[in-house]
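In: Please work out how this folds:
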Amino acid sequence: MRYSWGFIFFIFLFSCDSDGTNRNPYLQEVNFRFELDLNLPLYNSLNNIGNPIYVGNNGVGTRGVFVIKSGLDSFFAFEASCPNHAPNNCSTMTLDGQNVICSCEDYTYNLFTGQQLNRPDDGNRYYDLLFYNASQSGNIITISN
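Out: Model (predicted):
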């Protein structure tokens, strides 16, 4: 009987959900779904690898989304608001080639990895770009959270 209780305790211990995701405290969880038609001239540059676009439509992310084609059939989508402070008047980042720059602190992020390229070494916690789901079906790219 003693081993039964130990076994039950062991099962409960490892069956508990421990959500390892560490979401950004500055950016809210925004639920949205947006489709990009690669046949439209506005999104035509996404037909080539490494040509990012900014989608600033209302209801798409917090401050919009950056989308980049990362491979033959793969796309990445990232939040356009700087991940290292609350959204404000300077937090919408701008494209600089395959990187984006936050004008508040001049932080630079890579759109292929989402990582901050010029992370200060001051002991504070810094966040990488907030990632959104991007899937392709034919000529339609669906971005969602």
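In: When you work out contacts or count neighbours from here on, use the C-alpha atoms and nothing else.
Out: Noted.
In: quick one, helices of this structure?
Out: 2-15 (DSSP state H).
In: Residue nearest the middle of it, spatially speaking?
Out: The chain has residue 131 as the residue nearest its centroid, 1.5 Å off, counting by Cα atoms, centre = their mean.
In: That one reaches residue 80, doesn't it?
Out: No: under the criterion of Cα atoms under 8 Å, residue 131 makes no contact with residue 80, lying 10.1 Å away.
In: Let me see the contact set for the residue nearest to the centre of the chain.
Out: By Cα atoms under 8 Å, 6 or more residues apart in numbering, the contact list for residue 131 reads 76, 77, 78, 79, 114.
In: List the residues that contact the first one.
Out: Residue 76 makes contact with 67, 68, 69, 70, 111, 112, 131, 132, 133, 134 under the criterion Cα under 8 Å, 6+ apart.
In: at 6 Å instead, please
Out: Each residue near residue 76 by Cα atoms under 6 Å, 6 or more residues apart in numbering is listed here: 67, 68, 134.
In: now the other sequence, so there's something to compare against:
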Amino acid sequence: MIYFDMKAKILKTLIPILLIFSILKILNSCGNIEETTSCFPNQLISVQINISLPAYYQLQNVGGWVYISEQQSGTRGLIIYRASATSFKIYDRNAPHICPDTNTTLEVEGGTLVICKKDNAKWFLMSGAPAEVSPYALKQYYYSFNFNSNSNILNIYN
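Out: Next up is the predicted model:
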């Protein structure tokens, strides 16, 4: 009988401890839910551009890309890429794997890769998937675009 009482006390002590550790593990794993480093800036993204304007002319063709550094386009701006006739990719220009500083603004290289000058990390422009160094894909944002109208307005948001 003493054995069962002792076992019950151990279980009563162990179960709450295991539960606390499980909850902490779950909360910690949700800290990088957007798959970026924990110091990645969380900024409001709300940009509206007319791709018919000369500054955005490259976005009318598949494979075209531009930098956007307008108000509410994040801390370093955005890279907009025309992935297909009916889709865009919108990437943040902050490197997703290291804390931002002056050398971590991402740049497009050769029309196919995005690079970080600080550590030479690379991502594929077409998909945002990491090519070298970074374990994280590029941070992407949502967009809306009516491909069946003549308005040519691209709305970007998070």
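In: one step back: now, of the contacts of residue 76 of structure 1, which are buried?
Out: 67, 68, 134 (16 or more other Cα atoms under 10 Å).
In: Just name the closest of those to residue 46 of structure 1, please.
Out: residue 68 (6.6 Å; Cα to Cα).
In: any idea how far the residue mapped onto the closest one from structure 2 is from residue 114 of structure 2?
Out: Counting by TM-score structural alignment, residue 68 of structure 1 corresponds to residue 81 in structure 2. To residue 114 of structure 2, residue 81 of structure 2 is 11 Å away according to Cα to Cα, to the nearest Å.
In: same check, this time on residue 9 of structure 2
Out: 57 Å.
In: returning to what we had before: keep only those of the contacts of residue 76 of structure 1 that are in strands.
Out: 67, 68, 134 (DSSP state E).
In: and the first one, what does it touch?
Out: This means residue 67 of structure 1. Per Cα under 6 Å, 6+ apart, neighbours of residue 67 of structure 1: 52, 53, 76, 77.
In: related to what we said a few turns ago, could you pull up the residues touching the match of residue 68 of structure 1?
Out: Residue 81 of structure 2 touches 64, 65, 88, 89, counting by Cα under 6 Å, 6+ apart.
In: Can you find the partner of the second one in structure 1?
Out: Aligned by TM-score structural alignment, residue 65 of structure 2 pairs with residue 52 of structure 1.
In: what about that match, neighbour count?
Out: Burial measure for residue 52 of structure 1: 26 neighbouring residues, criterion other Cα atoms under 10 Å.
In: any idea how far the nearest residue to it once chain neighbours are set aside is from residue 138 of structure 1?
Out: Nearest residue to residue 52 of structure 1 in three dimensions, chain neighbours excluded: residue 68, at 4.2 Å (Cα to Cα, 6 or more residues apart in numbering). As judged by Cα to Cα, residue 68 of structure 1 and residue 138 of structure 1 stand 16 Å apart.
In: Which residue in structure 2 aligns with residue 92 of structure 1?
Out: Aligned partner of residue 92 of structure 1 by TM-score structural alignment: residue 105.
In: was I right about its match contacting residue 97?
Out: No: at 11.9 Å, residue 105 of structure 2 does not count as touching residue 97 under the criterion of Cα atoms under 6 Å.
In: Looking at these two, which has the bigger crowd around it?
Out: Neighbour comparison, residue 105 of structure 2 and residue 97: the larger count goes to residue 97, with 22 against 18 (by other Cα under 10 Å).
In: Distance check, the more buried one against residue 63 of structure 2.
Out: 25 Å.
In: Next: residue 92 of structure 2.
Out: 18 Å.
In: and what of residue 10 of structure 2?
Out: From residue 10 of structure 2 to residue 63 of structure 2 the distance is 63 Å (Cα to Cα).
In: go on, residue 100 of structure 2?
Out: Counting by Cα to Cα - residue 100 of structure 2 and residue 63 of structure 2 are separated by 27 Å.
In: Then residue 69 of structure 2?
Out: For residue 69 of structure 2, the distance to residue 63 of structure 2 - Cα to Cα - is 20 Å.
In: same check, this time on residue 26 of structure 2
Out: 39 Å.
In: now do residue 104 of structure 2
Out: 24 Å.
In: Give me the more crowded residue out of the two.
Out: More neighbours surround residue 104 than the other of residue 104 of structure 2 and residue 63, with 22 against 17 (other Cα under 10 Å).
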